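A.B. asks: how would this look folded up:
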Amino acid sequence: MPFRYLGVPVQPTRLTKQECSIRIEKMVSKIRNLGARKLSYAELKPFVITICGMEALNFIVSLLLPGVLLRSQNKRGGLGIKKADIWNIATVAKLAYWIYSKADRLWVRWVHQVYLEGSDWNSYKPPQDVSWTWKNICKVKDIMSTGYINGQWQHHEKGYTIRSGYEWLRAKDTKKPWYNQVWNQMNIPKHSLITWMAMNKGMNVKDKLFKIGCCQDDKCLLCDLYPETVDHLFFDCPYSRQIIRKVETWCESKIPFQNAMLRCSRKKGSTLKRKMIAMILNACYYQVCHQRNSVRVNQVMDSPEIVLKKIKEECWSRIKGKILFPVVGKDEKWMDRLMVR
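C.D. replies: As a prediction, this is how the structure comes out:
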């Protein structure tokens, strides 16, 4: 049946990896075009989400092949972009829910008449000679079965929704221990983005670029002594350490270098103080990255004293916009000392 319905190829057999790769190439080419390359990370995010939304129907029709999902580089998850494999399962689960609830749809009636024939959907097992699509729907039904109690979806008051299914599936993934500190509501968004990239080792540091032949050496741009890796840039570089030491003096708090975000969450003190320390640490990461880029582009680097001044200005501007209630007790005294310094 060589035709399409709503842009999706209709055929009796499953789509091959080669057939799916055509759609992937179209998505990737749109993201990698000349206009998209000029966008910042903040501008690129809604651009990617829009393109992925255009292909959402393919995720609803059937489970895509693992090789196809791995090639969907723009759907790996993070920064509000849904993770492709989990999103695919959550969307197909909507079809299984319609079958269970006997939704008023022609294809649902046909399924109950031809496949189920009065059988219980919860315990139904597909025979071997049925279509690949029907087997996928049954497979997803088994995956989502623990989310139901007495036939009722437990994670949304109005029954199953794709969003609630996606959140339920995603909750099974192990959350990074530094998640709450990186995406702390007190943080400046652009600072959180840089920290998120650093924690995921996703920055284009010279050690990585040197290995693929994009630069002549791998020496750190800030100290010119050691190879520039993510850990060195933010934790071991003498320039970065000077900034951290000055910030420690300013905020009267010891900031550990290694696993800083993880240990920051374990520090004693009020919730407000921990959030503010995390915000200051994110600002440090951002300023280190900013100075590194300044050296690469303009061969100019600010002194640690000037960097500390920038961190203070950005953090206090954020605090004034976020803390809309009176601070009392030890937090008030601590914040008063920060303002004086």
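A.B. asks: going forward, measure contacts between C-alpha atoms and count neighbours the same way
C.D. replies: Noted.
A.B. asks: L308 - how many residues pack around it?
C.D. replies: 21 (other CA atoms under 10 Å).
A.B. asks: now for the helix or strand hosting it, which elements pack on it?
C.D. replies: Using DSSP states H and E, the element containing L308 is helix 304-322. With contacts defined as 3 or more CA pairs under 8 Å, 6 or more residues apart in numbering; DSSP states H and E, helix 304-322 has these neighbours: helix 238-251, helix 271-298.
A.B. asks: for N204, find the nearest of those.
C.D. replies: N204 lies closest, by CA to CA, to one member of the helices and strands packed on helix 304-322: helix 271-298, at 10.9 Å.
A.B. asks: what's the residue closest to the geometric middle of this structure?
C.D. replies: Among the residues of the chain, the one closest to the centroid is G78, at 1.1 Å (CA atoms, centre = their mean).
A.B. asks: residues contacting that one?
C.D. replies: By CA atoms under 8 Å, 6 or more residues apart in numbering, the contact set of G78 is empty.
A.B. asks: next: L69.
C.D. replies: K75, A84, D85.
A.B. asks: what's the second one in contact with, if anything?
C.D. replies: Spelled out, that is A84. L69, S72, K75, R76, G77.
A.B. asks: with adjacent residues omitted, what lies nearest to the second one?
C.D. replies: Read it as S72. I24 (6.5 Å; CA to CA, 6 or more residues apart in numbering).
A.B. asks: compute the inter-axis angle for the helix or strand following the helix holding L308 and helix 238-251.
C.D. replies: For helix 304-322, the following helix or strand on the C-terminal side (DSSP H and E) is helix 330-340. With axes from the mean of the first three to the mean of the last three CA atoms, to 10 degrees as the basis, helix 330-340 and helix 238-251 are set at 120 degrees to each other.
A.B. asks: next up, for comparison:
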Amino acid sequence: MVNIGDFWHVKSKAGDSWLWKQLIKSRDYAVNLLGGVENLKNLISSCYVNSKVRLSALYNALKPGSKVDRHDTVWEKLNYPKHSFIMWLAIQDKLLTQDRLHKRGIIQSNQCLLCEGAVAESRNHLFFDCNFSNCVWNGIMEWLKFKLRGKGSKQRIKRLALTATIYNIWRERNARIFKEEFRSVEQLIKAIKVDTWTILLNSSLPDEAYNWLL
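C.D. replies: Predicted coordinates:
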């Protein structure tokens, strides 16, 4: 018997049953699609209703032809899968922000640790209203000249930076809560730029796209 705690990392063996091999294969597909085990766990958690997983919600989230999958920004091909996944959860308001945890009675207080003010954390506050997040957004928008119109490669780069920003703000929030690690606005902007450039340097975009970003 396989310990259920090992399910996320166990590998199938030659003597295993066909059913078990298919289960492991499905797990690996979902992990690769979402960019990691933790992302898959978060997705499954977001599909719980009254302590039971809504299989229809899980299926719709994973199937290639779902409505959200076709959203150009969320599922831009340049994006890291983990960036797209966090972006998808943010749009659906499925991230386990403190306001949701507080309503469930999991935590006793709710305070945004990014702006360090007496403001409750919610999806909208965390990504849009928080002073810290606003400074990050302003830095990225200035970098990419968001006031200028752009099509084709320029638009794809903006989508890439958008999802990278959402992901890094969420990651910074988690680091402050769970690890007590803090980065400045400037450090977070630099991390987003590094993520964006890392993807671009491994892509096949035309040279004019790199020249524009430089």
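A.B. asks: any idea which helix or strand carries the residue nearest to S72 of the first structure?
C.D. replies: Per DSSP H and E: helix 17-31 holds I24 of the first structure.
A.B. asks: distance of the residue nearest to S72 of the first structure relative to G78 of the first structure?
C.D. replies: Applying CA to CA, to the nearest Å, the value for I24 of the first structure to G78 of the first structure is 19 Å.
A.B. asks: neighbours of the alignment partner in the second structure of W250 of the first structure, how many?
C.D. replies: Under the alignment (TM-score structural alignment), W250 of the first structure pairs with W143 in the second structure. Counted by other CA under 10 Å, the residues lying close to W143 of the second structure total 13.
A.B. asks: the stretch 1-150 of the first structure: strands as residue ranges?
C.D. replies: With DSSP state E, counting those that start in this stretch as the criterion, the stretch 1-150 of the first structure has strands at 3-5, 8-10, 76-78, 81-83, 148-149.
A.B. asks: give me the stretch of the second structure that the first one matches.
C.D. replies: This points to strand 3-5 of the first structure. On the second structure, no counterpart of strand 3-5 of the first structure exists by TM-score structural alignment.
A.B. asks: so R159 of the second structure makes contact with H71?
C.D. replies: No: R159 of the second structure is not in contact with H71 according to CA atoms under 8 Å; the separation is 10.9 Å.
A.B. asks: neighbour-wise, which of these two wins?
C.D. replies: R159 (20 against 11).
A.B. asks: circling back to that earlier point, the match of W250 of the first structure and K193 of the second structure: what is the separation?
C.D. replies: Counting by CA to CA, the separation of W143 of the second structure from K193 of the second structure is 9 Å.
A.B. asks: same thing with L126 of the second structure?
C.D. replies: The spacing between L126 of the second structure and K193 of the second structure, counted by CA to CA, is 20 Å.
A.B. asks: out of those two, which sits in the busier spot?
C.D. replies: Ranked by neighbour count (other CA under 10 Å), L126 of the second structure and K193 place L126 first, with 25 against 16.
A.B. asks: which position in the first structure pairs with that one?
C.D. replies: Aligning on TM-score structural alignment places L126 of the second structure opposite L233 in the first structure.
A.B. asks: hang on, its match packs against C220?
C.D. replies: Yes: look at L233 of the first structure against C220 with CA under 8 Å: they come within range, at 7.3 Å.
A.B. asks: relative to L96 of the second structure, how far out is the residue nearest to E121 of the second structure when sequence neighbours are not counted?
C.D. replies: With CA to CA, 6+ apart as the criterion, E121 of the second structure has its nearest non-adjacent residue at 4.7 Å, and that residue is C112. The gap separating C112 of the second structure from L96 of the second structure is 13 Å, by CA to CA.
A.B. asks: now do the contacts for the alignment partner in the second structure of R296 of the first structure.
C.D. replies: Alignment note: R296 of the first structure maps to I177 in the second structure; criterion TM-score structural alignment. Applying CA under 8 Å, 6+ apart, we find I177 of the second structure in contact with L113.
A.B. asks: where's I177 of the second structure relative to N211 of the second structure, distance?
C.D. replies: For I177 of the second structure, the distance to N211 of the second structure (CA to CA) stands at 38 Å.
A.B. asks: what do you get for K158 of the second structure?
C.D. replies: Going from K158 of the second structure to N211 of the second structure by CA to CA gives 15 Å.
A.B. asks: swap in L101 of the second structure?
C.D. replies: For L101 of the second structure, the distance to N211 of the second structure (CA to CA) stands at 45 Å.
A.B. asks: swap in S109 of the second structure?
C.D. replies: 47 Å.
A.B. asks: and those two? Which one has more around it.
C.D. replies: Neighbours were counted for S109 of the second structure and for N211 using other CA under 10 Å; S109 has more, 12 against 8.
A.B. asks: in the first structure, what sits opposite that one in the alignment?
C.D. replies: In the first structure, the residue equivalent to S109 of the second structure is D217, according to TM-score structural alignment.
A.B. asks: where does its match land in three-state SS?
C.D. replies: Taken by DSSP: H, G, I helix; E, B strand; the rest coil, the conformation at D217 of the first structure corresponds to coil.
A.B. asks: excluding residues flanking it in the chain, which one is nearest the alignment partner in the first structure of L200 of the second structure?
C.D. replies: Aligned counterpart of L200 of the second structure in the first structure: I319 (TM-score structural alignment). Nearest non-adjacent residue to I319 of the first structure, counting by CA to CA, 6+ apart: M186, 7.4 Å away.
A.B. asks: give the equivalent position in the second structure for that neighbour.
C.D. replies: Looks like M186 of the first structure aligns to L78 there (TM-score structural alignment).
A.B. asks: what's the burial count for I31 of the first structure?
C.D. replies: 17.
A.B. asks: distance of it from L79 of the first structure?
C.D. replies: 16 Å.
A.B. asks: same check, this time on T50 of the first structure
C.D. replies: In terms of CA to CA, T50 of the first structure sits 14 Å off from L79 of the first structure.
A.B. asks: N168 of the second structure against V194, yeah?
C.D. replies: No: if you go by CA under 8 Å, N168 of the second structure and V194 don't touch, sitting 11.2 Å apart.
A.B. asks: with neighbour numbers in mind, choose between these two.
C.D. replies: Between N168 of the second structure and V194, N168 has the larger neighbour count (other CA under 10 Å), namely 19 against 13.
A.B. asks: which ones are touching that one?
C.D. replies: With CA under 8 Å, 6+ apart, N168 of the second structure has these contacts: L188, A191, I192.
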